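K.L.:
heads up, no residue letters with this:
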């Protein structure tokens, strides 16, 4: 049975999933990992989701305020055991719903070109590419996306 639970960055299961994400990204990003990790701190994240299958955490994601109208999707991860089951789309949908409930009209995010699965996930879920924003302007490996939420 799949269960999504809203929580925050203090949650031990969320923290455990983020450690797995960081370990995977360290391999994928190589020398670029330290640059990206500075933007991926999880302290003070108030809106996180953990996905469970049979009471075991298999994925996570979070949102944080980006602007008055947008939330930024952060720390999306699904463990190998939870992949190819629609888990990431479920987590993303829950985060988008949460953002809409709080009155936000869109979500933005950044992912890396070395993460083709993530790019495919976001495109499949209605995100469109935008110019790189903020700290990602001019970063060759970054791809930024945006999606308008339906209230």
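P.N.:
Sure thing, it's come through. The model shown is predicted, which means the values in this text are computed figures rather than measured ones.

K.L.:
every contact and neighbour count from this point should use C-alpha atoms.
P.N.:
Fine.

K.L.:
if I look at residue 118, how far off is residue 29?
P.N.:
Computed as CA to CA, to the nearest Å, the residue 118 to residue 29 distance reads 14 Å.

K.L.:
check residue 23 too.
P.N.:
Residue 23 is 10 Å from residue 29, where distance means CA to CA.

K.L.:
have a look at this structure and report its longest helix.
P.N.:
Of all the segments assigned as helix in the chain under DSSP state H, the longest by residue count is helix 12-29.

K.L.:
identify the residues contacting it?
P.N.:
The set of residues external to helix 12-29 that reach it, using CA atoms under 8 Å, 6 or more residues apart in numbering, is 8-9, 33, 48-50, 57-60, 75-79, 114-115.

K.L.:
next, the one to line up against it:
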């Protein structure tokens, strides 16, 4: 039986996106309980028109968004795939759609931050053309952060 897979451009007010981000936050705090207070302020869900959600048979299984970092750079945020949907390339699909949206809006670069234990994510980002760079604000001095950058 073939699943119905749909990629949706939406906003941060989408209830499926909000639900996925809640699961993401819970998983991060379980994996990194010692870092919660260092990073909590960076994980506030702002009003954002640049959100992508992937659905399988009308169930939201993956998400991501970006915010404007500066005049020519977007910052990828809130990338997440539910555990039961991993290994199917959805994170790459989300990232590709976000980069395409960024280009459509006139941006030339994409940056992101992830944590050092996120080895699967780091490998996926490198596979998609991202390179590790010096930490940018607000991650300067946070030794657990890995910052990456790509021309889009």
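P.N.:
Yep, that arrived. Every value quoted in this text rests on a predicted model; they were computed, and no experiment measured them.

K.L.:
how close are the two chains, by TM-score?
P.N.:
The TM-score (TM-score structural alignment, normalised by the length of structure 1) is 0.96; 149 aligned residues with a CA RMSD of 0.8 Å.

K.L.:
how about the longest helix of structure 1: buried residues?
P.N.:
Of the residues in helix 12-29 of structure 1, those with enough neighbours to count as buried (16 or more other CA atoms under 10 Å) are 13, 14, 15, 17, 18, 21, 22, 25, 29.

K.L.:
strands along structure 2, start to end?
P.N.:
In structure 2, the segments counted as strands under DSSP state E are 5-10, 51-56, 59-70, 73-81, 109-115, 131-133, 145-151.

K.L.:
put together TSV for those, with mean neighbour count and distance to residue 102 of structure 2 on each row.
P.N.:
Formatted as TSV, those follow (neighbours: other CA atoms under 10 Å; distance: least, CA to CA, whole Å):
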stretch	mean neighbour count	distance to residue 102 of structure 2
strand 5-10	16	12
strand 51-56	22	11
strand 59-70	21	8
strand 73-81	22	7
strand 109-115	21	8
strand 131-133	15	18
strand 145-151	20	11
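
K.L.:
in TSV, list those strands along with distance to residue 89 of structure 2.
P.N.:
Below are the strands of structure 2 laid out as TSV (distance: least, CA to CA, whole Å):
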stretch	distance to residue 89 of structure 2
strand 5-10	12
strand 51-56	11
strand 59-70	10
strand 73-81	10
strand 109-115	18
strand 131-133	19
strand 145-151	19
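
K.L.:
so for residue 43 of structure 2, which of those strands sits nearest?
P.N.:
strand 73-81 (8.1 Å; CA to CA).

K.L.:
contact partners of that closest one?
P.N.:
Surrounding strand 73-81 of structure 2, the residues in contact under the criterion CA under 8 Å, 6+ apart are 20-21, 24, 61-69, 90-91, 94, 98, 102, 107-113.

K.L.:
what's it aligned against in structure 1?
P.N.:
The counterpart of strand 73-81 of structure 2 in structure 1, counting by TM-score structural alignment, spans residues 70-78.

K.L.:
can you check stretch 35-43 of structure 2 too?
P.N.:
Using TM-score structural alignment, the partner range for stretch 35-43 of structure 2 is residues 32-40.
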